[in-house]
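Undergrad: Give me a 3D structure for the following:
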Amino acid sequence: MATDALNSRKAAAVAALAVAGISLTSIPAAAHTGAGIRRPASPGADVRVAAAPGVPELPDGLSARSWMVSDADTGDILAAKAPHRRLPPASTLKTLFAVTALPKFPAGSVREVSAEDLEGVGDGSSLVGVEEGERYRVADLWRGVFLRSGNDAVHVLASMNGGWDATAQEMQKTARKLGARDTTVKSPDGYDTPGQLSSAYDLTVFARAGLANPDFAQYCATASARFPTRDGVTQIVNTNRMLAGSHGLTPYPGIIGVKNGYTTHAGNTLIAAARRDGRTLLVTVMNPRSGEYNAVYKEAGSLLDWGFESVGKARPIDALRTVRSAPEGRTAIAPESRAVRRPLATGTRGTTGTITTVTAKADRGTSKNSATALWSGGVGALALALAGTLAWRRHGRRRGGPPEGDA
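TA: Sure, this is the predicted structure:
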């Protein structure tokens, strides 16, 4: 019995050391202060970017409260500032609305708009001009959502989807299926609502999932389109200035979407995707604080420039949570033991690439300091060590600024 007790204590000690070693070495590099990680002082102490030969310094003048640069094909995160910081998303949340509802209705189906469809459109909302009693194709409504960020079009589509509250609940479920844990949906159109929050990480996940749908990719890449009115048609222009090339900006080289937003509470928000030399990058920027005109677009553009110079050189700091397409256009977490390849639609020209999901687990503590990470790792190690000891014993017994988008 004494020998058994001694063996049990030895096994527990070995298990604790082994698990602690695994836990500590699994802490993301940013939790350590060793060489190889560059933490630029100017953008803020919560910036993470891996140093590697040939990787340029991050651009100057980054004032956003949160941002992230990622490779849409591989899911690699190249650099980020507080990517899990929960902030109001404004109309960038419409990407989640589209991922949730767009696959359900044929583009050519027609909806006659009722008064009930337009109930509850918030004061000051951006509108595309949907009118009660008129008939609209679903494709026209989606163009109203993506180009003009029309909350009136969102309300009609949400009515088709079972109602406003039901759509918000379904969007919340979709976010969780995609592995987006920072998002709380209160209003499907992104209108300022108490408690409605998302993050640069989650918005990037939504955009990446959306770009795998050719219809989503085509809508978000459209710079201008014709929209029906009672008097005929009118021309609508995308409020994404980086795409449309408006308000003193030229279209960003290789731009393929995705969505911009603005509310008083959220400030300016933007998810931008661009493709060059066979690489598709995603940049999400939330609430620049510089006050500079077109700040959200300029900061996104500079981050895209940095990303294209760095991709293939920078060691990823993290990876987007693994996702794959599921039946009826829905999405789900893919098994971590498998890599899944799926087509990445890239806009109106019909060119395609691929999204390769990755097996690395997402770091949900990127903005936490090393002490917190070490403490959490220690607790996890202890719990696993105790579990290992119990299993060993059982085994032994068995054996014996100004608006820059929309509102």
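
Undergrad: Every contact and neighbour count from this point should use C-alpha atoms.
TA: Will do.

Undergrad: count of residues packed around residue 136?
TA: When neighbours are counted by other Cα atoms under 10 Å, residue 136 registers 21.

Undergrad: which secondary structure element contains it?
TA: Taking DSSP states H and E as the definition, residue 136 sits inside strand 135-137.

Undergrad: same check, this time on residue 67
TA: Counting by DSSP H and E, the element that carries residue 67 is strand 66-71.

Undergrad: Would you do the same for the sequence below? I want to compare the two.
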Amino acid sequence: MTPPHRRRRRPWTVPAAGATLSAVALGLVVTTTYAAPFAGGSPLPRVVGPVAAPAVTPSCQPWQTRQAVPSGVTLTPRVFPTDEPAAPTAPARPTSRPTARPTATTATAPKPPKVRVVCRNAPPTPFAHPAWEPESVVGGSRMAETGVLVDRPASVPAPPEVYDVSYVVADLETGEILAAKSPHAWLRPASTLKTLTALTLMPRLDPRRVVVAGQDAQDAAGSRVGILAGNRYPVSSLFDAMLMFSANDAVYALADAAGGYDATVALMNAKAEQIGAHDTLTVDPSGLDDGAQRSSAYDLALIGRDAMRLPAFRAAITKRDAVFPGGKDKQGKVWPAFHVYNINELLRHYPGAIGIKPGRTDRAQHTFVGAATRGGRTLVVTQMGSITGSWKPTAALLDWGFANADRVAPVGRLVEPGEAAAPVPAPELPALPTGGATGTGGGTGTAPPSGTGTPAPVAAPTTEATAYDRTLSLVVLAGAGVVVTAAVALLALARRRRRAA
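TA: Purely as a prediction, here's the structure:
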């Protein structure tokens, strides 16, 4: 029998178990604390299902934008915005939870979805220009507005939705503007500027005159008819090549005949100011993207209307083909005469079309000046900044104009030559303070520039994985707290039993 004054030794397993539980709890706490935040400040994403294969990012041109194309979507040539293929919708999540979780041996992982990134032409951004006094805007105060402008009753449908950054639909005879979209936006005109070249030079040059082409004409960039330096060409043939085939070499040959490149540019700018086309600035008479060369849909309507008053211009733009003279090159080879065709597709597809001039450059994208006659009425349509070269949007705007010309109120008008002065800039308001007791911080008082429909870039990953990881970290931390509490309770119980013994 053990003497009563001798205490019973407690087993060593109790403190060992307590120490082990405490060490495990401390390890969980430390691990959770340092694993919850990522080194870069963001948690690692949770992998849910198959991982999409990384898309190869192409190198796009400055006038293009990257666009992600989901699997199953086929890109087609752009005509109308409503024809853009929509991305496939994600399948709905099941409402009931599965009874059994598939294992790695029985479940077959689906193939990761393929996403490709392509370069697509983006609508150009208009040049910045000062705000104008509404009463001084050429064509009427509403012409200073942006977006689609139309004064129609509820029974009249809205104008068709098109890709154009800017357009004007007007009556060629009365000058009434039936509908418009940002009519005074400053944009690059591309080859529609050749309409102003013809309006300026046709009254100055005898169509029977023969011009000797220079080397600058032969070396012209862009579209060319094939002029050979040192050869002789009639002015009428040069106008045909310029207006029908949009030949830049013919433009430079005509400019030489009119006094030279610089003299022609000065004459074109003076002509634009005379007819009220104050948005237009000519730098290159061919329309190529050069410097700050610009125009507007409103100005192109003025230029097109005045050019259509020239019989020689009307005759040239409606020709389907013409014979262009040949010549002899520097190697002595003789090139025979050949046919030049009209590149205006509206003439071939739209009944009643009478012109006028298409254009395209990389930075301007597609521009167009068109006209058609139906039922004794002639309409002119000008379009700028489109990403489609199809004739169908032009035809849709013309159809809408012919159907509703007598049912809508004009939103503006085309001014006559010498009638309108340049618009007056609006006074600038003083900038508001960005600090102080009443300041909200950071503002400059100017609104950000509006978008032009550029496709959105590839979307960034969502925050679902981030939220999941944070929740998981909290659960682990709570579990570690429970373990620590249990360990402390066990130690306290062991100590109490020791005292009782």
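
Undergrad: ok, back up a step: what stretch of the second structure does the strand holding residue 67 of the first structure fall on?
TA: Using TM-score structural alignment, strand 66-71 of the first structure corresponds to residues 166-171 of the second structure.

Undergrad: residues in contact with that stretch?
TA: Residues from elsewhere that reach stretch 166-171 of the second structure, judged by Cα atoms under 8 Å, 6 or more residues apart in numbering: 176-183, 185, 296-298, 301, 377-385, 397-398, 401, 413-414.

Undergrad: on that earlier part again, please compute how far the strand holding residue 67 of the first structure lies from its chain's middle.
TA: Strand 66-71 of the first structure sits 9 Å away from the centroid of its parent chain (Cα atoms, centre = their mean, to the nearest Å).

Undergrad: Give me the angle between the next helix or strand after that strand and strand 66-71.
TA: Later in the chain than strand 66-71 of the first structure, the nearest helix or strand by DSSP H and E is strand 76-81. Angle, strand 76-81 of the first structure to strand 66-71, by axes from the mean of the first three to the mean of the last three Cα atoms, to 10 degrees: 160 degrees.

Undergrad: mean per-residue distance, strand 76-81 of the first structure to the second structure?
TA: Mean deviation of strand 76-81 of the first structure relative to the second structure after superposition (mean Cα distance after the TM-score superposition for the first structure): 0.5 Å.

Undergrad: Need the contact partners of that strand.
TA: Here strand 76-81 of the first structure makes contact (Cα under 8 Å, 6+ apart) with 44, 46-50, 65-71, 307, 311, 314-320, 367.

Undergrad: Just the buried subset of those residues, written out for ChimeraX, thanks.
TA: Selection of buried members from the contacts of strand 76-81 of the first structure for ChimeraX, criterion 16 or more other Cα atoms under 10 Å:
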select :46,47,48,49,50,65,66,67,68,69,70,71,307,311,314,315,316,317,318,319,320,367
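
Undergrad: For residue 302 of the second structure, which non-adjacent residue is closest in space?
TA: If the residues on either side of it in the chain are set aside, residue 302 of the second structure comes closest to residue 414, at 6.3 Å by Cα to Cα, 6 or more residues apart in numbering.

Undergrad: I'd assumed residue 139 was in contact with that neighbour.
TA: Yes: contact criterion Cα atoms under 8 Å: residue 414 of the second structure and residue 139 qualify, at 5.7 Å.

Undergrad: which residue numbers in the second structure go with the strand holding residue 136 of the first structure?
TA: Under TM-score structural alignment, strand 135-137 of the first structure corresponds to residues 232-234 of the second structure.

Undergrad: Quick check: the matching stretch compared with the first structure, mean distance?
TA: In the superposition with the first structure, the average deviation recorded for stretch 232-234 of the second structure is 1.2 Å (mean Cα distance after the TM-score superposition for the first structure).

Undergrad: Run through who's touching that stretch.
TA: With contact meaning Cα under 8 Å, 6+ apart, stretch 232-234 of the second structure is reached by 207, 208, 209, 210, 211, 212, 213, 325, 327.

Undergrad: and the two most separated of those?
TA: Within the contacts of stretch 232-234 of the second structure, 207 and 327 form the most distant pair, 19.3 Å apart (Cα to Cα).

Undergrad: neighbour count winner among these two?
TA: When residue 207 of the second structure and residue 327 are compared for neighbours, residue 327 comes out ahead with 19 against 15, by other Cα under 10 Å.

Undergrad: The helix ranked longest in the first structure packs against which elements?
TA: When the first structure is parsed with DSSP state H, its longest helix is helix 370-398. Helix 370-398 of the first structure is packed against helix 2-26, with contacts defined by 3 or more Cα pairs under 8 Å, 6 or more residues apart in numbering; DSSP states H and E.

Undergrad: between the helix it packs on and helix 370-398, how many degrees?
TA: Angle, helix 2-26 of the first structure to helix 370-398, by the same axes, to 10 degrees: 150 degrees.

Undergrad: mind listing what the closest residue to residue 225 of the second structure other than its chain neighbours touches?
TA: Leaving aside its chain neighbours, residue 225 of the second structure sits nearest to residue 247 (5.4 Å; criterion: Cα to Cα, 6+ apart). In this structure, residue 247 of the second structure makes contact with 223, 224, 225, 241, judged by Cα under 8 Å, 6+ apart.

Undergrad: ok, now with 10 Å
TA: Counting by Cα atoms under 10 Å, 6 or more residues apart in numbering, residue 247 of the second structure touches 191, 194, 217, 220-227, 238-241, 286.

Undergrad: Need the buried ones from the residues you listed selected in ChimeraX.
TA: The ChimeraX command for the buried members of those (criterion: 16+ other Cα under 10 Å) is given here:
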select :191,194,217,220,224,225,226,227,238,239,240,241,286
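
Undergrad: I'm done for today, thanks for sticking with me.
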